[in-house]
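Peer 1: sequence first, then the predicted structure:
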Amino acid sequence: MTELMLPSPEGGTAPFTPTGPRAETTALSPARTRVAYAAAHVVADPTAVNAPGEPARLDWDATLAFRHHLWDQGLGVADAMDTAQRGMGLDWPATAELIRRSGAEAAGRGAALACGVGTDQPGPSRRSLESVVQAYVEQLDTVQDAGAAPVLMASRALAAVAQAPDDYTKVYASLLERAERPVILHWLGEAFDPALAGYWGYRDPAEAIEPVAELIADHAASVEGIKVSLLDADLEVRLRRLLPEGVRLYTGDDFHYPELIQGDEHGHSDALLGVFAAIAPVAGRALAALDGGDTARYRELMDATVPLARHLFSAPTFYYKTGITFLAWLNGHQKGFHMVGGLHSARSLPHLAQILRLADRAGALNDPDLAMERMGSLLRVSGVDR
């Protein structure tokens, strides 16, 4: 197999040849003992402008094919969320079309689909709690009409206008009363979006654990679960143990997911993870092993992916979407390495090269020869001597 001279994190280049196991991609049944969603990215149309500030133009065939790939690996799809570049290039008109198209694809195969409900549509700025609610409701209707499970995403507009914890309670209580089916709440930490610092009205997320649990308990019939992306396993477990019977904790912790999904004597987390889009074949087989009671095999598979996940989600964490898209390109899920909003430029060449190395070790490369050919083409256009 061809050897490449890859840029190194320390500077310079070093030789690389894949030696890890090739990803298995045969179809799997959905996991039985855990609910698992992979948060999917979107594929930009390489012939469209897709520059910063421009409307998003998608390659719809590749975007929807990637969702079928995730379903084929036994995972549900979480769509129109931060992995799909909400607030970072994917505007509301494109988001609404994505929700409708993904909803039709999911319905056609009876597959699990959850979609993000936010407040990012164009129009007057969200300067009051009622305007935030109205924006949420418009998107909630779009998701419900598409037949998807709604995910009430954390809102930058709400974070900007809320003056106290009670303001969050009022907004969410209003939305939960209007929902036609139980929803998934979404707690996205500051590392993923600095504009969400102090969400729920508390600067320290630890102070918000009990109030969030109380909000859920007060509306338990309307809450299917809560996705927690704080990158703090202890806080997640603390909240998980406070949830009412039947309400799920969906881990969004892309650092500690193996142990959180495995759980302990008090329970476990389910999963709604961006990293699962990058490691879908491995994650699907790990969950199948867990279904069969083989925790050793589950941990062997999942633990091997953690170095890759920690690199993909390294600071600044909100640029993790670039790595997810890059790996999708290496694995043949899209024709080019392009992103809406020009976000493919958000990570350095050494960072991308390290993704290739770690994906190989994790067994997350579908076709190592293709990955090497595509990496080689990027090195050439970047002026790196192979």
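Peer 2: Right, received. Where do you want to start?
Peer 1: make it CA atoms for all contacts and neighbour counts henceforth
Peer 2: Will do.
Peer 1: leaving aside the residues next to it on the chain, what's closest to residue 191?
Peer 2: In space, and not counting its chain neighbours, residue 191 is closest to residue 317: 5.9 Å by CA to CA, 6 or more residues apart in numbering.
Peer 1: kindly tell me how buried the one you found is, as a neighbour count.
Peer 2: A count of neighbours around residue 317, defined by other CA atoms under 10 Å, yields 15.
Peer 1: against that first model, consider the following:
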Amino acid sequence: MDITLPAENGGRVSYKLVGHPVEPRIGAVFPRIAYAAAHVVADPFAMTDPWSRPVVDWDKTMAFRHHLWRLGFRIAEAMDTSQRGMGFDWTNAKELIRRAIAEARSVEGADLASGAGTDHLAPGNARTLDDVIAAYEEQFAFVEGEGGKAIMMASRALAAVAKGPDDYIRVYDRILSQASGKVILHWLGDMFDPALKGYWGSGNFEAALDTVVAIIERHADKVEGIKISLLDAGKEVALRNRLPEGVVMFTGDDFNYPELIAGDGKRHSHALLGIFDTIAPVANAALAKLADGDRAGYDALMAPTVPLSRKIFEAPTEYYKAGIVFMAWLNGHQDHFAMVGGMQSARGILHYADIFRLADQAGLLADPTLALARMKHFCAVAGV
């Protein structure tokens, strides 16, 4: 099967599909906790103003959650992968969390944790730390009131008003001390969200690391783990090595996840990854190999997914959601490539062509015939 794709020089190049869809192992027991941060499916027919009035196709959105649960993944709900802060507001996030928790109760073994942040408080409207605390409290109250587990998302408002590490400690002390259950923390780097630059009160990694570790040590009984999304394996390992007993590391490194999950023989990371939305079938098969003690088999499956992930998450990294949804469309999980906020326009045809090739080579086109037909239509619209 062949397709004509755009080339870097403005020309055209013929590409022949070479991949074979990887078969997941349904019912596999993973050796790591594995959360997939899931996207939302827009309703393009209801979005008369997609930039400012997003409308969600709830049936398709929930169907995708069932796809991830079927493959053995937990779901990290209403996180940045769902476009929180980039077209998907707290009003919609509440409905998503409510529906997802209800759906999880209908599926044996299904599990999820939901993002609680401050995104309903515009950074410009945050005057004091008390404003930030109140915003966190409102979202935590909703998530926990629905019977859910909270992921404490990084806060643009806190980054805007905090004067230094002590301000972060005050806010996190307050929220963690009040949490009714265990919480997952999230350290999101500014490559994902430029408004979070200097989070934890310092632009210096070592100083920020000290602050995070101090907070976790003070609340080790309330912190299940921390997800770190800095796209730097060395920084993740530095934090992982300092976590107190009983607190786990969740890799959010969409560049280096295979080695971090596999571990160094002494320590390993669990996973809370946006790329798992896209590579779930292969990640399932790879984790099943790791459970069997087959590290070579794990590496062989995971390695081809890394170039794909690095392409999807390339700078400007915050637009990675477009590649995630593009893959869901190619694989038939939704009937269109439209996103809330019109986010599909954030990447160009060359980027999407690279994703198509790399997904094929990683065995991630579930139905190559369907994916090829959709890619041909997509290229035609782009003038290829």
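Peer 2: Arrived safely, thanks for sending. Just so it is clear, the structure is predicted and the values come from calculations on it, not from any experiment.
Peer 1: what's the spacing between the residue nearest to residue 191 of structure 1 and residue 155 of structure 1?
Peer 2: Distance from residue 317 of structure 1 to residue 155 of structure 1, counting by CA to CA, to the nearest Å: 18 Å.
Peer 1: ditto for residue 384 of structure 1
Peer 2: 41 Å.
Peer 1: and the residue nearest to residue 191 of structure 1, what's its match in structure 2?
Peer 2: For residue 317 of structure 1, the aligned position in structure 2 is occupied by residue 317, per TM-score structural alignment.
Peer 1: its match reaches residue 191, doesn't it?
Peer 2: Yes: at 5.8 Å, residue 317 of structure 2 counts as touching residue 191 under the criterion of CA atoms under 8 Å.
Peer 1: which stretches of structure 1 form strands?
Peer 2: Shown for structure 1, the strands assigned by DSSP state E span residues 4-7, 13-16, 36-39, 76-79, 113-117, 149-152, 183-188, 223-229, 248-251, 270-273.
Peer 1: possible to save the ones you listed as TSV with distance to residue 61 of structure 1 and mean neighbour count?
Peer 2: Converted to TSV, those look like this (distance: least, CA to CA, whole Å; neighbours: other CA atoms under 10 Å):
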stretch	distance to residue 61 of structure 1	mean neighbour count
strand 4-7	31	21
strand 13-16	33	14
strand 36-39	18	28
strand 76-79	15	28
strand 113-117	18	29
strand 149-152	23	26
strand 183-188	28	23
strand 223-229	29	24
strand 248-251	29	26
strand 270-273	23	26
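Peer 1: mind putting the ones you listed into TSV with distance to residue 241 of structure 1?
Peer 2: TSV is the format used below for the strands of structure 1 (distance: least, CA to CA, whole Å):
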stretch	distance to residue 241 of structure 1
strand 4-7	44
strand 13-16	45
strand 36-39	19
strand 76-79	24
strand 113-117	24
strand 149-152	21
strand 183-188	16
strand 223-229	13
strand 248-251	9
strand 270-273	13
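Peer 1: for residue 59 of structure 1, find the nearest of those strands.
Peer 2: When the strands of structure 1 are compared by CA to CA, strand 76-79 sits nearest residue 59 of structure 1, at 15.4 Å.
Peer 1: how many neighbouring residues does residue 92 of structure 2 have?
Peer 2: By other CA under 10 Å, the residues close to residue 92 of structure 2 number 16.
Peer 1: same check, this time on residue 1 of structure 2
Peer 2: 9.
Peer 1: again with residue 126 of structure 1
Peer 2: 19.
Peer 1: separation between it and residue 93 of structure 1?
Peer 2: Relative to residue 93 of structure 1, and taking CA to CA, residue 126 of structure 1 is found at 18 Å.
Peer 1: go on, residue 122 of structure 1?
Peer 2: Taking CA to CA, one finds residue 122 of structure 1 at 9 Å from residue 93 of structure 1.
Peer 1: tell me, what residue is most central in structure 2?
Peer 2: residue 274 (2.5 Å; CA atoms, centre = their mean).
Peer 1: could you find the closest non-adjacent residue to it?
Peer 2: Residue 274 of structure 2 sits nearest to residue 37 (CA to CA, 6+ apart), 4.6 Å away.
Peer 1: my guess is the one you found meets residue 84, correct?
Peer 2: No: assessed by CA under 8 Å, residue 37 of structure 2 is found out of contact with residue 84, at 11.7 Å.
Peer 1: list residues touching both of the two?
Peer 2: Listed contacts common to residue 37 of structure 2 and residue 84 are residue 78; contacts here mean CA atoms under 8 Å, 6 or more residues apart in numbering.
Peer 1: state the distance from the closest residue to residue 302 of structure 1 other than its chain neighbours to residue 76 of structure 1.
Peer 2: Take residue 302 of structure 1 and drop its neighbours on the chain: the residue closest to it by CA to CA, 6+ apart is residue 258, 5.8 Å away. According to CA to CA, residue 258 of structure 1 stands 18 Å off from residue 76 of structure 1.
Peer 1: what does residue 161 of structure 1 give?
Peer 2: 33 Å.
Peer 1: how about residue 123 of structure 1?
Peer 2: 32 Å.
Peer 1: and for residue 47 of structure 1?
Peer 2: For residue 47 of structure 1, the distance to residue 76 of structure 1 - CA to CA - is 30 Å.
Peer 1: same thing with residue 26 of structure 1?
Peer 2: For residue 26 of structure 1 relative to residue 76 of structure 1 (CA to CA), the value is 16 Å.
Peer 1: please apply the same query to residue 368 of structure 1.
Peer 2: From residue 368 of structure 1 to residue 76 of structure 1 the distance is 26 Å (CA to CA).
Peer 1: need the contact list for the closest residue in space to residue 46 of structure 1 that isn't next to it in sequence.
Peer 2: Nearest non-adjacent residue to residue 46 of structure 1, counting by CA to CA, 6+ apart: residue 338, 6.2 Å away. The contact partners of residue 338 of structure 1, by CA under 8 Å, 6+ apart, come to 43-46, 325, 344.
Peer 1: and if we set it to 10 Å?
Peer 2: 42-47, 50, 322, 325-326, 329, 344-345 (CA atoms under 10 Å, 6 or more residues apart in numbering).
Peer 1: for structure 1, what spans make up the helices?
Peer 2: Taking DSSP state H to define them, one finds helices in structure 1 at 60-72, 92-109, 129-145, 156-161, 165-178, 205-218, 233-240, 257-262, 275-278, 280-291, 295-312, 320-330, 349-362, 368-381.
Peer 1: now the shortest one on structure 2. Mean distance?
Peer 2: Right, the one you point to is helix 275-278 of structure 1. In the superposition against structure 2, helix 275-278 of structure 1 averages 0.6 Å from its aligned positions (mean CA distance after the TM-score superposition for structure 1).
Peer 1: which other helices and strands contact that helix?
Peer 2: In terms of contacts (3 or more CA pairs under 10 Å, 6 or more residues apart in numbering; DSSP states H and E), helix 275-278 of structure 1 is packed against strand 36-39, helix 60-72, strand 76-79, helix 280-291, helix 295-312, helix 320-330.
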